[in-house]
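>>> one predicted model, sequence on top.
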Amino acid sequence: MLRVVFPFVTFIAVSLCLLSQSALAGNRAAAESCAAKLAPVARQIYDVSAPAIGPDSVVKDVIVERVRPLVMAGKFDRDTARTNATPAGECLVLLK
């Protein structure tokens, strides 16, 4: 019985892994496609924030955490960051 069940369970486990990787690739592709249309500052916000986005991330918190140092360093002002964070966030949500 075990010889029959084990290959079947292995097949199911491998199939689920491949499906989840495929779904993640689809989300990343959609996010990258969205980001390609962003203005330069919004794209910079996306690029800086994307590596920190996970399934449980709060996109707004990640953006604030990652962009605040750029504003403090004078890369761009607070109003520019605020204006460009919204479109960047819309693309970042696709990564979740």
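Thanks, I have it. Numbers count the residues shown, from 1 in each chain.
>>> contacts, neighbours, all on C-alpha from now
Fine.
>>> ok, and what's touching stretch 77-88?
A35, L38, A39, V41, A42, R43, I45, Y46, I63, V67, V71 (CA atoms under 8 Å, 6 or more residues apart in numbering).
>>> now the buried members of these.
For the contacts of stretch 77-88, a burial check counting by 16 or more other CA atoms under 10 Å picks out A35, L38, V41, A42, R43, I45, Y46, I63, V67.
>>> can I get the residues you listed in a markdown table with secondary structure and distance to V14?
Shown next, in a markdown table, are the buried ones among the contacts of stretch 77-88 (DSSP: H, G, I helix; E, B strand; the rest coil; distance: CA to CA, whole Å):
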| residue | secondary structure | distance to V14 |
| --- | --- | --- |
| A35 | helix | 31 |
| L38 | coil | 37 |
| V41 | helix | 41 |
| A42 | helix | 38 |
| R43 | helix | 36 |
| I45 | helix | 36 |
| Y46 | helix | 32 |
| I63 | helix | 35 |
| V67 | helix | 39 |
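>>> adding another structure so you can compare the two:
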Amino acid sequence: MKIRLAAFTACLLLAGPALADQAAADKCAASLSPAARTIYAATAPAYTAGADLKALVTDKTRALVKAGTVSMGEARDAARAAGACLKLMN
């Protein structure tokens, strides 16, 4: 019983910084351009610690450009801006 309680408490303590990082990333994303916010919104749910952020943002951005959601002209700068906010999640 004590071991389970200790494990549960440890999980709660470890989740605190993750929530703070998510909040910082979301705050950063609020100041992005509409295209960058779209890329951020498409990428954030799939991003986990240790994932290849550049590859993930590239794939999501490419898909958004193909779908016509983000223009090719603004894609690179928007992806970089979204990536900068996503880095805060780590």
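Sure thing, it's come through. This is a predicted model, so every value here is computed, not measured.
>>> ok, back up a step: can I get the contacts of stretch 77-88 of structure 1 in CSV with distance to L92 of structure 1?
Putting the contacts of stretch 77-88 of structure 1 into CSV (distance: CA to CA, whole Å) gives the following:
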residue, distance to L92 of structure 1
A35, 8
L38, 12
A39, 14
V41, 14
A42, 11
R43, 10
I45, 10
Y46, 7
I63, 9
V67, 14
V71, 19
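>>> of these, closest to S57 of structure 1?
Lowest distance from S57 of structure 1 to the contacts of stretch 77-88 of structure 1 (CA to CA) belongs to I63, with 10.3 Å.
>>> my read: K60 of structure 1 touches C91, true?
No - in this structure, K60 of structure 1 is not within contact of C91 by CA atoms under 8 Å, at 12.0 Å.
>>> of those two, which one has the most company?
C91 (26 against 14; other CA atoms under 10 Å).
>>> wait, that one sits on C34?
Yes - using CA under 8 Å, C91 of structure 1 makes contact with C34 at a distance of 5.5 Å.
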